[in-house]
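Peer 1: what follows is a protein structure lacking sequence information:
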């Protein structure tokens, strides 16, 4: 299981995540929100996190290891 979070203070609402992974992210006003905060592993979520221009998306595995954005 993966955990996904979007830092609403950092997000600029570019919509890249929703474009890359529309099944996992949506824009709510001026910020992105994950459709689910816990989900089965899906590489498209990593792609969305890596595409965020301000690295507002954090993806962790069940152990808490950060999977994206890459350090």
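Peer 2: Received, thanks. Here the structure is a predicted model, which is why all the values come from computation and not from measurement. Residues are numbered from 1 along each chain as shown.

Peer 1: going forward, measure contacts and count neighbours with C-alpha atoms only.
Peer 2: Will do.

Peer 1: which residues touch the spatially most central residue of the chain?
Peer 2: The centre of the chain sits closest to residue 57, judged by CA atoms, centre = their mean, with a distance of 3.9 Å. By CA atoms under 8 Å, 6 or more residues apart in numbering, the contact list for residue 57 reads 4, 5, 6, 7, 49, 68, 69.

Peer 1: A further structure is provided below for comparison with the first:
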């Protein structure tokens, strides 16, 4: 799994870093940044809480595992 933060939606509220500092930090501009690390099972709870606490819904968790074939794939 990986975390995606939409920089265009982020307003710098800081809830992500306050909730899951292992996964988020804030840049020099005050906007959220995702730390370069995988979302382990131990960090999934804090990651989900950060998603829920983001006031502008700029964060999502995506699965990094493909579950099916792409249309048109050989």
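Peer 2: It's in. The structure displayed is predicted, hence computed values, not measured ones.

Peer 1: tm score of chain vs chain?
Peer 2: The TM-score (TM-score structural alignment, normalised by the length of structure 1) is 0.78; 64 aligned residues with a CA RMSD of 1.9 Å.

Peer 1: who wins for most neighbours among the contacts of residue 57 of structure 1?
Peer 2: residue 49 (27 neighbours; other CA atoms under 10 Å).

Peer 1: residue in structure 2 matching that one?
Peer 2: Alignment note (TM-score structural alignment): residue 49 of structure 1 maps to residue 51 of structure 2.

Peer 1: quick check: that match touching residue 16?
Peer 2: Yes - here residue 51 of structure 2 reaches residue 16: they are 7.5 Å apart, a contact under CA atoms under 8 Å.

Peer 1: what about the helices in structure 1?
Peer 2: 16-20, 43-51 (DSSP state H).

Peer 1: identify whichever of those helices lies nearest to residue 64 of structure 1.
Peer 2: helix 43-51 (15.0 Å; CA to CA).

Peer 1: what does that closest one contact?
Peer 2: 16-18, 20-21, 24, 55-59, 67-70.

Peer 1: buried subset of those, written for ChimeraX?
Peer 2: Under the burial definition 16 or more other CA atoms under 10 Å, those of these that qualify are selected in ChimeraX by:
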select :16,17,18,20,21,24,55,56,57,58,59,67,68,69
